[in-house]
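**Q** All I have is the shape, not the residue letters:
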């Protein structure tokens, strides 16, 4: 079976996502380490990715942790600074696939409001043929149901899908469904994988 669509994760594949780096720059590494050790920011972020309100979730956690109140509020007030910049070479590959007539989908863990912010800053995020955002469906990778939703909606499954993501657990979930996969560690590796799967020529994959 030939590949009929390419599925992209967004964070750390098409745009940078680096909360730790942001906080290191703003409050210093020692303060950031203490914050991340004492406050479960990741759990809060997952709840936002599953559809909880963005500002309300962040501000409530800030109020619950007054020692770090201002720092936690940055997660909402300066979110785009954590999700910057774009990864231009990955965007080039996405557009090369589209130019070749290959459908491109997004399958990404994102909040409702944060995805809207990201689309405003990165218009290429509106160029997908189909977009599957976790908060819209209240399910997130690596939940198999999220992958099944994409299959049902697109009518494609198994080896007809090629998926790239930066997290091994998300890649493993796709492999379990028979998808072709690539663990993203930079656009150069993705370009080679797309060529190897005959999705782009070497000339089309130049980044």
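**A** Yep, it's here. Since the model is a prediction, treat every value here as computed from it, not as a measurement.
**Q** hey, let's count contacts and neighbours off CA atoms from now on
**A** OK.
**Q** which residues in the protein form helices?
**A** 19-27, 29-38, 41-49, 54-64, 69-77, 79-82, 88-99, 112-121, 134-137, 144-154, 168-176, 187-196 (DSSP state H).
**Q** Now do the last one: which elements does it pack against?
**A** In other words, helix 187-196. helix 88-99 (3 or more CA pairs under 8 Å, 6 or more residues apart in numbering; DSSP states H and E).
**Q** The closest residue in space to residue 63 that isn't next to it in sequence - how many residues pack around it?
**A** Take residue 63 and drop its neighbours on the chain: the residue closest to it by CA to CA, 6 or more residues apart in numbering is residue 69, 6.1 Å away. When neighbours are counted by other CA atoms under 10 Å, residue 69 registers 16.
**Q** Is it correct that residue 164 is in contact with residue 7?
**A** Yes - using CA atoms under 8 Å, residue 164 is in contact with residue 7, at 6.4 Å.
**Q** for the helices of the chain, which one sits closest to residue 105?
**A** helix 144-154 (8.8 Å; CA to CA).
**Q** Next up, a structure to set beside the first:
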């Protein structure tokens, strides 16, 4: 394939020796609506809650390392009438990760079985990641993981990719990153990695075959 025909998210010409998986929406499902459909049955009210109270940006700070007590206190001070619903986010978090993406998990486990070097790099709160590992034991199988909440760095910032490389002794150009977020894919490429945008297991198999990983 000529360079002009290469997918935009794929650098050219360096053999892949390290495969790095994201976790949420690649290996396991994540949807905060699952418990809140029960807690806030009205869709418009529920959407307003996530838009103005337990927002994506608020939750991202837990992925960056902020503790849940501090996070809850901050919101309850601003929204005292929503205190129970705010505390329900962490209390019911296990429902949000309702199932694994078995086709993707099978790909990861097959790569490990073949002797490939597989690690994981994820935006995840430290405590919920430990809980996820108990729910989904396959998360303990790869060589290791960089968890954003444990090191205070977060994708797509360059520093977390560099930290992962340093921690596991990787060569950036030989790394292939798999993530469902285009921003995180772009962040990996900016850090000198190869990367593919995950949209499903079938496309992932095609990407890995094209790159001579499978």
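**A** Ah, there it is. Here the structure is a predicted model, which is why all the values come from computation and not from measurement.
**Q** Quick check: TM-score for this pair?
**A** The TM-score (TM-score structural alignment, normalised by the length of structure 1) is 0.89; 200 aligned residues with a CA RMSD of 1.7 Å.
**Q** Would you mind measuring from the residue nearest to residue 63 of structure 1 to residue 26 of structure 1?
**A** Per CA to CA, to the nearest Å, residue 69 of structure 1 is found 14 Å from residue 26 of structure 1.
**Q** One more: residue 136 of structure 1?
**A** Distance of residue 136 of structure 1 to residue 26 of structure 1, given as CA to CA: 31 Å.
**Q** More neighbours: these two, which one.
**A** Neighbours per residue (other CA under 10 Å) separate residue 136 of structure 1 from residue 26, with residue 136 holding more: 16 against 13.
**Q** Aligned against structure 2, show me the partner of that one.
**A** Using TM-score structural alignment, the partner of residue 136 of structure 1 in structure 2 is residue 150.
**Q** quick revisit: would you turn the helices of structure 1 into CSV with distance to residue 13 of structure 1?
**A** Formatted as CSV, these follow (distance: least, CA to CA, whole Å):
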stretch, distance to residue 13 of structure 1
helix 19-27, 15
helix 29-38, 23
helix 41-49, 17
helix 54-64, 22
helix 69-77, 20
helix 79-82, 14
helix 88-99, 7
helix 112-121, 14
helix 134-137, 16
helix 144-154, 18
helix 168-176, 13
helix 187-196, 8
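**Q** if we can go back for a sec, with adjacent residues omitted, what lies nearest to the match of residue 136 of structure 1?
**A** Nearest residue to residue 150 of structure 2, sequence neighbours excluded (CA to CA, 6+ apart): residue 126, at 5.3 Å.
**Q** list the contacts for the aligned residue in structure 1 for that neighbour?
**A** Matched across to structure 1, residue 126 of structure 2 falls on residue 112, judged by TM-score structural alignment. Residue 112 of structure 1 makes contact with 48-49, 51, 53-54, 133, 135-136, according to CA atoms under 8 Å, 6 or more residues apart in numbering.
**Q** Of the residues you listed, which is the nearest to residue 185 of structure 1?
**A** Of those, the one sitting nearest to residue 185 of structure 1 (CA to CA) turns out to be residue 133, at 21.8 Å.
**Q** thought the closest one was touching residue 114?
**A** No - in this structure, residue 133 of structure 1 is not within contact of residue 114 by CA under 8 Å, at 10.6 Å.
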